[in-house]
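In: Have a look at this prediction, sequence included:
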Amino acid sequence: MAELKLSLRDTKIREIQQSVEIIIENKMKAMQQGILSAMDNKMQAMLEKLEKKLENSVEVQNGLASKFQDLQESLSSLKNFTKPIPPKFEQIGERYFYIEHKSKQNWFAAANTCRQMGGHLASGRNEKEVRLIMKKLHVNGDYWLGVNNLANQGDFVNLGSGISIYFDEIIPNFRCLSLSIRDWHTKDCYDNKHFICQADEI
């Protein structure tokens, strides 16, 4: 009888131990999951902060690049205008131009006239500048620019700087470039047209 009681007691103890072990194991799992969840939340928060910092860094870099480009253009303009602006030239954008609306000359004569005035036949530095010049042109006018491919057909060169300019939308049927209020075109260099001069070389 005593042995039966001891056996029942041992069984009860084992059951209690097993229950305690299960409870402890579950508690440990819950703690591990809680720790992992907390770590995951912290990592996620850190990643979000890093992403925001990276975004801000990219925005700052873009802003600095834009400001640097503006400063370069301003510096370039200052370098170009250490000499006085020739008479009759007007500021269009950041540079100075003279637009001849009345008389017409062939490309070579127009280039010579611009030099006599203290400038060169014009060449737009960028699309924004070209658009500003276009606004000043007469509706039916066609104006010589300082760009040609006289040396090598298809290789357009800036008359003032000697730098090659690539035009993917122009078919080089002729050797000299002209500008209207709508677009630019290649024309016979001996055609008589209005012309545009610029005060600097570039």
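Out: Received it, and whenever you're ready, just let me know what you need.
In: Going by C-alpha atoms from here, please, whenever you check contacts or count neighbours.
Out: Fine.
In: pretty sure Ala65 is in a helix, no?
Out: Yes - assigned with DSSP: H, G, I helix; E, B strand; the rest coil, Ala65 falls within a helix.
In: following the host helix or strand of Lys79, which helix or strand shows up next?
Out: Assigned by DSSP states H and E, Lys79 belongs to helix 2-80. Sequence-wise, the next helix or strand downstream of helix 2-80 (DSSP H and E) is strand 90-92.
In: Tell me the buried residues in that following strand?
Out: By neighbour count with 16 or more other CA atoms under 10 Å, strand 90-92 contains no buried residues.
In: And the next helix-or-strand element following that strand, what does it pack against?
Out: Downstream of strand 90-92, the next assigned helix or strand under DSSP H and E is strand 95-105. Helices and strands touching strand 95-105, by 3 or more CA pairs under 8 Å, 6 or more residues apart in numbering; DSSP states H and E, are strand 90-92, strand 193-198.
In: Nearest spatial neighbour of Ser180, chain-adjacent residues omitted?
Out: Nearest non-adjacent residue to Ser180, counting by CA to CA, 6 or more residues apart in numbering: Asp142, 4.9 Å away.
In: Would you confirm that that neighbour contacts Asn192?
Out: No - using CA atoms under 8 Å, Asp142 is not in contact with Asn192; the gap is 9.4 Å.
In: Which residue of the two possesses the greater neighbour count?
Out: Each of Asp142 and Asn192 has its neighbours counted (other CA atoms under 10 Å); Asp142 has more, 23 against 18.
In: Could you pull up the residues touching that one?
Out: Asp142 makes contacts with Ser178, Leu179, Ser180, Lys193, His194, Phe195, as judged by CA atoms under 8 Å, 6 or more residues apart in numbering.
In: ok, structure two:
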Amino acid sequence: MERILNAIDEAKEKLDGIQAKLEGNPEPDTPGFERIGSRYFFIEHEDRKSWTGAEIACRQKGGYLAAFQNQEEFDGIKEKLQIAVYWLGINQKIKEGDFVSVASGKPATFLNWMLDEPFNYDDIKEDCVLLVLGQMSTRQCDLGFHFICQLDNKV
């Protein structure tokens, strides 16, 4: 646990440095992040992690698990996807039905649910949000999937 906390602290320091650079430089020098719409994202196509593992990996890269601002940004991300399932930085861990962005700590502003979602299958807690074939769905947070990071904490 201490190792995880240290990794999160290191990632926070890195993020603070990146955000300081962003204020004076519109093109950040952050490996793997690319501009999609008005923001920067990293799409992990190779590695699979639990939702918490994906959040830690994004923090180590200097960002957060991603949440989207609008349909245009969502469509821009979908064009870049190679695999069917990616974790997003939205969850309802604190209160059922209240979907919150991990980056901002605020309610998620854009949700594009699959038909009949959000839904807990057979009373299994599905608190974490992911993209499945280009639409949002909920799943158990301990499952391993690819993930998308955002560089800022706006959404």
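Out: Perfect, I can see it now. Everything numeric here is computed off the predicted structure, so don't read it as measured data.
In: Kindly provide the TM-score of these chains.
Out: The TM-score (TM-score structural alignment, normalised by the length of the second structure) is 0.73; 124 aligned residues with a CA RMSD of 2.2 Å.
In: about what we covered before: the residue nearest to Ser180 of the first structure maps to what in the second structure?
Out: Aligned by TM-score structural alignment, Asp142 of the first structure pairs with Val85 of the second structure.
In: how close does that match get to Gly62 of the second structure?
Out: In this view, Val85 of the second structure and Gly62 of the second structure are 22 Å apart by CA to CA, to the nearest Å.
In: got it, and Asn6 of the second structure?
Out: With distances taken as CA to CA, Asn6 of the second structure is found 14 Å from Gly62 of the second structure.
In: what helix or strand is Asn6 of the second structure on?
Out: Assigned by DSSP H and E, Asn6 of the second structure falls within helix 2-24.
In: For that helix, which residues meet the burial criterion?
Out: Within helix 2-24 of the second structure, the residues scored as buried using 16+ other CA under 10 Å are Ala7, Ile8, Glu10, Ala11, Lys12, Lys14, Leu15, Ile18, Gln19.
In: Arg95 of the first structure touches Ser77, doesn't it?
Out: Yes - at 7.0 Å, Arg95 of the first structure counts as touching Ser77 under the criterion of CA under 8 Å.
In: if you count what's nearby, which of the two comes out ahead?
Out: Arg95 (19 against 16).
In: how about the more buried one, what's its partner in the second structure?
Out: Mapped onto the second structure by TM-score structural alignment, Arg95 of the first structure lines up with Arg39.
In: do Ala199 of the first structure as well
Out: Mapped onto the second structure by TM-score structural alignment, Ala199 of the first structure lines up with Leu151.
In: thinking its match is in contact with Ile43, fair?
Out: No - counting by CA under 8 Å, Ile43 is not a contact partner of Leu151 of the second structure; they are 11.3 Å apart.
In: what's the overlap in contacts for the two?
Out: Residues touching both Leu151 of the second structure and Ile43 (CA under 8 Å, 6+ apart) are Phe33.
In: Have a look at the two and say which one is more surrounded.
Out: Each of Leu151 of the second structure and Ile43 had its neighbours counted (other CA under 10 Å), and the higher figure belongs to Leu151 (27 against 21).
In: Could you count how many residues lie near the closest residue to the more buried one other than its chain neighbours?
Out: Nearest non-adjacent residue to Leu151 of the second structure, counting by CA to CA, 6+ apart: Gly63, 4.3 Å away. For Gly63 of the second structure, the count of nearby residues is 30 (other CA under 10 Å).
In: for Gly63 of the second structure, what are its contacts?
Out: Contacts of Gly63 of the second structure (CA under 8 Å, 6+ apart): Leu15, Cys149, Gln150, Leu151, Asp152, Asn153.
In: Across to the first structure, which of those hold up?
Out: Shared contacts between this structure and the first structure among the contacts of Gly63 of the second structure (both residues aligned by TM-score structural alignment, their matches' CA atoms under 8 Å) comprise Cys149, Gln150, Leu151, Asp152, Asn153.
In: how about TSV for these, with distance to Ser137 of the second structure added?
Out: Formatted as TSV, these follow (distance: CA to CA, whole Å):
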residue	distance to Ser137 of the second structure
Cys149	17
Gln150	19
Leu151	23
Asp152	23
Asn153	22
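In: Max pairwise distance over the residues you listed: which two?
Out: Longest distance between any two of these is 10.4 Å, between Cys149 and Asn153; criterion CA to CA.
In: Look up the residues that both of the two are in contact with.
Out: Common neighbours of Cys149 of the second structure and Asn153 (CA under 8 Å, 6+ apart) are Gly63, Tyr64.
In: Tell me which of these two has more neighbours.
Out: Neighbours were counted for Cys149 of the second structure and for Asn153 using other CA under 10 Å; Cys149 has more, 27 against 17.
In: Isn't the more buried one up against Ile36?
Out: No - look at Cys149 of the second structure against Ile36 with CA under 8 Å: they stay out of range, at 11.8 Å.
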